[in-house]
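Engineer: Task: produce atomic coordinates for the following.
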Amino acid sequence: MLRLALIALTLMATGAGADPTFWKPEWPQTNFAKRNIESWAEILSGGPPKDGIQAIDAPTFRKAVGETRIDGPEPVITVEIAGTPPRAYPVRYLMWHEIVNDTVAGVPIAVTFCPLCNSGIVFDRRTAHGTLSFGVSGKLRNSDMVMYDRETHSWWQQAQGLAIVGDLTGTQLTALPAWMESWDQFRARAPGGLVMEPPQQGPQYGRNPYARYDSASRPFLYSGDPPPHGIPALARVVRVGARAWPLTRLREAREIREAEVTLSWEAGQASALDTTRIGEGRDVGTVRVRDSSGRDVPHDVMFAFAYHAFWPDGQWMLSE
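Structural biologist: So this is what the prediction gives:
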């Protein structure tokens, strides 16, 4: 947390902020004449430059039964597409790379994770404008990662899958059914599954650079309104569309059936944003969301402040 505080103070002191004139040398191919945000001041530098956090392209995989480097409680993002074995994308790698561009059973996908919002979403990379590939811009809006596509250099809000600046402004990516579960849960449920290999050699994998972040009182570089109903800013909520269920409510109930979906909670997954070693984080459990036919539904387990920032008129599912 001290690291984040020092970065924030430095950025504020140097005025590293929002100005297309300032950004243009780094982003000569971005069309800043098109945007769907009210003010450029909403976008801040997160510290790293464009591609300072390197997205992963064409990852390699190994059989899950042969992987011994990942601690059992560590979270992985699971993708299951018919015609291919389930794939696990460990958060220990996404913590440092944030985006994985992959193709599964012929479907081009982007596996994304924003540590500052705890937002982990998988998108279909196909759009009406063609198939895109994504990188990390180094910018934040409401403390959430701003992605960019390499084809038009438009900027995209990760939490929403929405283009907010550039030629593709207003284009919406399709979120795919995916979920976070523990490595132990993935291996037990899908023994024939695959797991992503480390993108590169580095002792940082498995370490959380944002120690105790999800116990903080304030998010990093966020100046928006706090969540309503007295919900802490960094409390987890389960977002399905524009609705959000507090994780505390689901954890107590274990299963909730509302709004034509069934949410379930199971213990065993460590928080990636608690202790310095990810696998030792406190148990936040695994969430699944299914429809009336038992099919998995796209959702996100994110921090309450981010949900409120991007869905200010969303519905808080506080009780039956």
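Engineer: can we go C-alpha only for contacts and neighbour counts from here?
Structural biologist: Fine.
Engineer: need the helices for the stretch 1-150 of the chain, in chain order.
Structural biologist: Taking DSSP state H, counting those that start in this stretch as the criterion, the stretch 1-150 of the chain carries its helices at 2-14, 20-23, 91-97.
Engineer: Next, format those as a markdown table and append mean neighbour count and distance to Asp167.
Structural biologist: Listed next are these as a markdown table, based on neighbours: other CA atoms under 10 Å; distance: least, CA to CA, whole Å:
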| stretch | mean neighbour count | distance to Asp167 |
| --- | --- | --- |
| helix 2-14 | 13 | 28 |
| helix 20-23 | 12 | 15 |
| helix 91-97 | 23 | 25 |
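Engineer: Tabulate those helices (TSV), appending distance to Pro75.
Structural biologist: Shown next, in TSV, are the helices of the stretch 1-150 of the chain (distance: least, CA to CA, whole Å):
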stretch	distance to Pro75
helix 2-14	23
helix 20-23	35
helix 91-97	6
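Engineer: Which one, of the ones you listed, ends up nearest to Ser154?
Structural biologist: Evaluated with CA to CA, the helices of the stretch 1-150 of the chain place helix 20-23 nearest to Ser154, the distance being 13.0 Å.
Engineer: To compare against the first, here's the next sequence to fold:
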Amino acid sequence: MRRAALALSLCLAGVLAAPAGAQAPAGWAADWPATDFGTRSVELSEIRSGGVPRDGIPAIDDPVFLPAAQETRIGDAEPVLTLALPGAVPRAYPIRYLTWHEIVNDTVAGRPVAITFCPLCNSALAFDRTVGGRVLSFGVTGNLRNSDLVMYDRETESWWQQATGEAIVGEMTGTALAGIPVWMESWASFRAAYPDGLVMAEPGARRAYGQNPYVGYDSAARPFLYAGEDPPHGIAPLERVVRVGDRAWPLARLAEAGEIAEAGVTISWAAGKASALDSGTIAEGRDVGQIRVRDGQGRDVVHDVMFAFAFHAFWPEGVWMLGR
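Structural biologist: Below is the predicted model:
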């Protein structure tokens, strides 16, 4: 009965059972001996190497923080990801570090959280690391799907899609991480809002922190390692959109309007934040502005500012909020 119930639940979750003889690509079984490739919600052929091995991009565990007033490395316009949980001092996670590490496993006010950033999709999201009473920790597989970071949890070695927060391969397939509201803003904006806030200190790894390894990426005609469709409505693949659920607002529309209230949310735009994917030095990136998304009660809403191609890839039936 328990096996039948499990099979039914996996079917309802859209999990694919591997046909007899189906195998993961050569090398995966050796590198991922604990991953159940026979349980998955996507075809393995959709996943491709990003050019680095497992943990070749090292996630950060137990990050160190310092008072915002003591930080001198970060330029005023540089983007940081802000987390302001109730009962906790607000924290800034600089994109200059997330660009090189992509995942930070942190605990804030006793709550285990994962701070994530995929440069190729410009997707920055935070998740609760507790699933069914079990605390997970995450690392980087080195693989991509639709150019988006594929994470893994160290406890079951299941693979997770960063853009959606869903497990797509392995024991946890069909499980979704709970999102936590975070927003990307300039370092100057964070300091002004939270003068007593904390900022993640520079990690000890040898990386070119503050430099952008993807120079000119957000002005490119095509995404890196992406073979999917272009977005509809003539929207450029690497145009930024604000995603809330399965809706996307073009950032250009928000920049022109300043503020838009639609579909139960209010999205505001302000100048002053540099693109992390433009100039070779992040602090010198062109101004792409920053947004904040709140509900009718003024509470921050889980959202993402991602590239249009990624929204279309993961939400092909999503709603484009074009204002016309």
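Engineer: hang on, the earlier thing: out of the helices of the stretch 1-150 of the first structure, which gets nearest to Phe305 of the first structure?
Structural biologist: Nearest to Phe305 of the first structure, of the helices of the stretch 1-150 of the first structure and by CA to CA, is helix 2-14 at 17.3 Å.
Engineer: now the helices for the stretch 151-300 of the first structure?
Structural biologist: Counting by DSSP H, counting those that start in this stretch, the stretch 151-300 of the first structure has these helices, from start to end: 183-189, 247-253.
Engineer: Which among these is found nearest to Glu266 of the first structure?
Structural biologist: Nearest of these (CA to CA): helix 247-253, 7.9 Å.
Engineer: That closest one corresponds to what range in the second structure?
Structural biologist: The alignment of helix 247-253 of the first structure onto the second structure (TM-score structural alignment) spans residues 251-257.
Engineer: List the buried residues for the matching stretch?
Structural biologist: For stretch 251-257 of the second structure, burial by neighbour count (16 or more other CA atoms under 10 Å) applies to 251, 253-255.
Engineer: Over to stretch 35-44 of the second structure?
Structural biologist: 35-42, 44.
Engineer: Distance to Gln23 of the second structure added to the residues you listed, as JSON lines?
Structural biologist: Compiled in JSON lines, the buried residues of stretch 35-44 of the second structure are given as follows (distance: CA to CA, whole Å):
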{"residue": "Thr35", "distance to Gln23 of the second structure": "12"}
{"residue": "Asp36", "distance to Gln23 of the second structure": "11"}
{"residue": "Phe37", "distance to Gln23 of the second structure": "8"}
{"residue": "Gly38", "distance to Gln23 of the second structure": "8"}
{"residue": "Thr39", "distance to Gln23 of the second structure": "11"}
{"residue": "Arg40", "distance to Gln23 of the second structure": "12"}
{"residue": "Ser41", "distance to Gln23 of the second structure": "15"}
{"residue": "Val42", "distance to Gln23 of the second structure": "14"}
{"residue": "Leu44", "distance to Gln23 of the second structure": "9"}
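Engineer: Just the ones of those in strands?
Structural biologist: Applying DSSP state E to the buried residues of stretch 35-44 of the second structure, the entries found in strands are 39-40.
Engineer: List the contacts of the match of helix 247-253 of the first structure.
Structural biologist: 239-242, 260, 267-270, 289, 322 (CA atoms under 8 Å, 6 or more residues apart in numbering).
Engineer: filter those residues to the buried ones?
Structural biologist: Among these, those buried by neighbour count (16+ other CA under 10 Å) are 239-242, 260, 267-269, 289.
Engineer: Tell me which of those fall in strands.
Structural biologist: Going by DSSP E, the strands hold 240-242, 260, 267-269 from those.
Engineer: Identify each buried residue in stretch 107-122 of the second structure, please.
Structural biologist: Those would be 108, 112-122, for stretch 107-122 of the second structure by 16+ other CA under 10 Å.
Engineer: Of all pairs in those residues, which one is the farthest apart?
Structural biologist: Counting by CA to CA, the most remote pair of those is Val108 and Leu120, 27.2 Å apart.
Engineer: Would you mind finding the match for Trp160 of the second structure in the first structure?
Structural biologist: By TM-score structural alignment, Trp160 of the second structure lines up with Trp156.
Engineer: My error: substitute Gly142 of the second structure in the last question.
Structural biologist: Under TM-score structural alignment, Gly142 of the second structure pairs with Gly138 in the first structure.
Engineer: Likewise for Ala236 of the second structure?
Structural biologist: Aligned partner of Ala236 of the second structure by TM-score structural alignment: Pro232.
Engineer: What of Met172 of the second structure?
Structural biologist: By TM-score structural alignment, Met172 of the second structure lines up with Leu168.
Engineer: what's the answer for Asp31 of the second structure, then?
Structural biologist: Using TM-score structural alignment, Asp31 of the second structure lines up with Glu26 in the first structure.
Engineer: thinking again about what came up before, so the match of Trp160 of the second structure makes contact with Arg141?
Structural biologist: No. Counting by CA atoms under 8 Å, Trp156 of the first structure sits too far from Arg141 to count as a contact (10.1 Å).
Engineer: More neighbours: which of these two?
Structural biologist: Trp156 (28 against 22; other CA atoms under 10 Å).
Engineer: Quick one: residues contacting the more buried one.
Structural biologist: Per CA under 8 Å, 6+ apart, neighbours of Trp156 of the first structure: 146-149, 162-165.
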